[in-house]
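Engineer: sequence first, then the predicted structure:
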Amino acid sequence: MRHFHNLLYVSHGTADDTEGLKQALSLARNNAAPLKVMVVGPEFPREFPNYQKNYETLLLEQVEQSIDTTKAALELPHDAVDIRLTLVADRTPAIKVIQEVIQHGHDLVIKEAEPRDKRGGFKAIDMELLRKCPVPVWLCKPISHSRQHIKVAVAIDPETQEPVTEQLSKRMLELSRSLADSCSGDLHIISCWDYEFEGYLRKNVWVKTPDTKIEETVLKAKTDHRAALLNLINTSGIHGPHRVHHLRGDPSDQIPRFVRDHKVNILVMGTVARTGIPGFMFGNTAENIVQQLSCSLMALKPQGFVSPVKAF
């Protein structure tokens, strides 16, 4: 199934883009979609106008060389993917990327994640794209495995009162299923639950609640959450092998730990947004998870999200 039709890859042009381009070219090939490569660089110093053209030419040549190297590594024929290059020099690269998306109808932004320390996470430009870009954002981190061994996971919250959030969850399941089918075939579905009042009820000296009643209530919370999760999976219509991981605890802790322990290569997750109005509330939970990730991330927003960035 084709999920994307007009892909945008963002490059700084000055670093080795091989890892990010591998994932971008693979996505373009699997979706039979064109790939536009946007080379984003700083504004060239006005004091050296005679050197600007040479500088821009060098940037494009470096990216073209990276594309050729990546095609060879993937054993892609020269014309397997329709690739176009464009160069933009600006002090606000994330804004320029989002404006490109809005003006030209791109439906996926792909970018190699900015280098960070060993704790994982993403840097400023990446986080700005996650917060404000109106289409899904794929942030690439190195994947050393062959495609047949790449692990795909999706993080789902089945307890929602809004149809738009349920729709997003189903889209995440469909997309992660498609990604898993193009990789190892196995899909890991993660969902976190908890009963926050358990500690309060057990320790409160003024309210004597029997342990059996507390345990019964906690078990019901777990059972209801799992039932909602399984119903969401069933109604999404996905097929194929998958494993459900029903984890107790804070998603900010549990999801990054699961990614590390199970050596997940690609995580699909949704972001929390105020739909229908300009601006974006990324959400503390989502942001805490993202800043701890050690894998590639595909982040989706609910339908109706409006970017605060204007097209022009």
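Structural biologist: On my side now, so go ahead. Because the structure is a prediction, the values reported are computed rather than measured.
Engineer: CA only for contacts and neighbour counts going forward, please
Structural biologist: Noted.
Engineer: burial count for residue 200?
Structural biologist: Residues near residue 200, counting by other C-alpha atoms under 10 Å, number 10.
Engineer: kindly apply the preceding question to residue 193 instead.
Structural biologist: For residue 193, using other C-alpha under 10 Å, the count is 20.
Engineer: so it touches residue 224, yeah?
Structural biologist: No - applying C-alpha atoms under 8 Å as the test, residue 193 and residue 224 come out as separate, 9.9 Å apart.
Engineer: I'd assumed residue 13 was in a strand, is it?
Structural biologist: No - under DSSP: H, G, I helix; E, B strand; the rest coil, residue 13 sits outside any strand and is assigned coil.
Engineer: want to compare, so here's the second one:
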Amino acid sequence: MENYKRILLIADPSMRRTVAFERAVWLARSSGAALHITLFDRNPLINLAALIDKDRAHAAIDAWLNERLVWLRGEAAELESDGLKVSTDVVWAAPVEDDVLMAIADYDPDLVVKDVHYESRVKRVLLKPLDWQLLRSCPVPLLFAHTFSHAVPSRVLAAVDASLPSKEQKAINQRVIERGLFLARQCKSEFHLLYAFIGPYTPMMPMGPAAAYLSDFYRSVEPAHRRNFTELADAYGVPIECRHFISGPAAQTIADFAREDHSDVLVIGTLRHGLVDRMLLGSTAEAILDLSPCDVLAVKN
């Protein structure tokens, strides 16, 4: 896999060097990639003022954007003095899915980097968070930087689906592993491979006669899952001590393991969703993003 050539950072509108900012800079420096920084922001009060006095509102918008552009250009100049190739852009808009996707299409990056933005439970139910939307729609690998992440990852964890996968699932497993290995080599960090097998998992088991049937079913299919996982790990030369086959519900189990294993980056795959999927409130990938204690690198099939 070739090094990154173009990295797009979605900057925080607070005009500060966040974890995502530092992560994007480090990746650009280590890979030799060009870094483009886009900052989306707007002031709703100025939007309201435009209903009364458009000319003064336009002047206020220009001043608002110029303040952010001056900050970005100052940061870019500092980075360029260290040898990085940096470009900047400021957009008068709240960062919404369409605006971010347009920026991605315009720049055509190999990687997008963004801070994780946590929403309240109520907002997540009533309104899809931007991070969730981008998980589903971003056409290139997307790195969500966690608030408490280390500057340079020392442990990369790739989570795969080793069930009886379709052709599509095999392809996404391959991309997840290859992206994880690439990042681990670039960071000179450990690489670990994980599969969360759904059962048997006691808290999820029903009571009564169905429990025995499901327990027998899980035991009957587990060997096939283990073989699939072993074949995946063998194909990429993952050491035995870096392979983890564990039981439990996918999102919580993966997030818990990442926390206990002190992982710095969790690599996951996201499949393209149809209309029915888009109508649902969430997916495993979205749940993992909410629960993960570390950076999440989402790879599209």
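Structural biologist: Sure thing, it's come through. Owing to the predicted nature of the structure, the values given are computational and were not obtained by experimental measurement.
Engineer: give me the TM-score for this pair.
Structural biologist: The TM-score (TM-score structural alignment, normalised by the length of structure 2) is 0.79; 283 aligned residues with a C-alpha RMSD of 3.4 Å.
Engineer: can you give me the strands for structure 2?
Structural biologist: Under the criterion DSSP state E, structure 2 contains strands at 6-11, 34-41, 86-92, 111-115, 142-145, 155-159, 190-197, 243-247, 265-270, 295-300.
Engineer: how far apart are the shortest one and its match in structure 1?
Structural biologist: In other words, strand 142-145 of structure 2. Here the mean offset of strand 142-145 of structure 2 against structure 1 after fitting is 1.0 Å, by mean C-alpha distance after the TM-score superposition for structure 1.
Engineer: what's the matching range in structure 1 for that strand?
Structural biologist: Under TM-score structural alignment, the match for strand 142-145 of structure 2 in structure 1 covers residues 137-140.
Engineer: number of nearby residues for the closest residue to residue 215 of structure 2 other than its chain neighbours?
Structural biologist: Leaving aside its sequence neighbours, residue 215 of structure 2 sits nearest to residue 200 (C-alpha to C-alpha, 6 or more residues apart in numbering; 5.9 Å). Residue 200 of structure 2 has 19 neighbours, counted by other C-alpha under 10 Å.
Engineer: quick check: residue 200 of structure 2 touching residue 222?
Structural biologist: No - in this structure residue 200 of structure 2 lies outside contact range of residue 222 using C-alpha under 8 Å: 9.1 Å.
Engineer: roughly how far does the aligned residue in structure 2 for residue 186 of structure 1 sit from residue 158 of structure 2?
Structural biologist: Using TM-score structural alignment as the criterion, residue 186 of structure 1 maps onto residue 190 of structure 2. Using C-alpha to C-alpha, to the nearest Å, residue 190 of structure 2 is found at 11 Å from residue 158 of structure 2.
Engineer: looking at the two, which is more packed in?
Structural biologist: residue 158 (27 against 17).
Engineer: got the contact list for the more buried one?
Structural biologist: 176-177, 180, 191-194, 266-268 (C-alpha atoms under 8 Å, 6 or more residues apart in numbering).
Engineer: would you reformat those residues as CSV and include neighbour count and distance to residue 35 of structure 2?
Structural biologist: Listed next are the contacts of residue 158 of structure 2 as CSV, based on neighbours: other C-alpha atoms under 10 Å; distance: C-alpha to C-alpha, whole Å:
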residue, neighbour count, distance to residue 35 of structure 2
176, 28, 23
177, 26, 25
180, 26, 21
191, 23, 26
192, 25, 28
193, 26, 30
194, 23, 31
266, 29, 23
267, 27, 22
268, 27, 24
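Engineer: out of those, who's nearest residue 246 of structure 2?
Structural biologist: residue 194 (7.7 Å; C-alpha to C-alpha).
Engineer: just give me the neighbour total for the alignment partner in structure 1 of residue 173 of structure 2.
Structural biologist: Aligned against structure 1 by TM-score structural alignment, residue 173 of structure 2 finds its counterpart in residue 169. When neighbours are defined as other C-alpha under 10 Å, residue 169 of structure 1 has 26 of them.
Engineer: would you mind measuring from the residue nearest to residue 169 of structure 1 when sequence neighbours are not counted to residue 218 of structure 1?
Structural biologist: Counting by C-alpha to C-alpha, 6+ apart, residue 156 is the residue found nearest to residue 169 of structure 1 once chain neighbours are left out, at 6.3 Å. To residue 218 of structure 1, residue 156 of structure 1 is 20 Å away according to C-alpha to C-alpha.
Engineer: more neighbours: those two, which one.
Structural biologist: Relative neighbour count places residue 156 above the other of residue 156 of structure 1 and residue 218, with 22 against 17, counting by other C-alpha under 10 Å.
Engineer: can you pull the contacts of the equivalent of that one over in structure 2?
Structural biologist: In structure 2, residue 156 of structure 1 lines up with residue 160, judged by TM-score structural alignment. Contacts for residue 160 of structure 2 (C-alpha under 8 Å, 6+ apart) come out as 173, 176-177, 193-195, 268-269.
Engineer: if you set the cut-off to 7 Å instead, what comes out?
Structural biologist: 173, 194-195 (C-alpha atoms under 7 Å, 6 or more residues apart in numbering).
Engineer: do residue 285 of structure 1 as well
Structural biologist: So residue 285 of structure 1 contacts residue 252 (C-alpha under 7 Å, 6+ apart).
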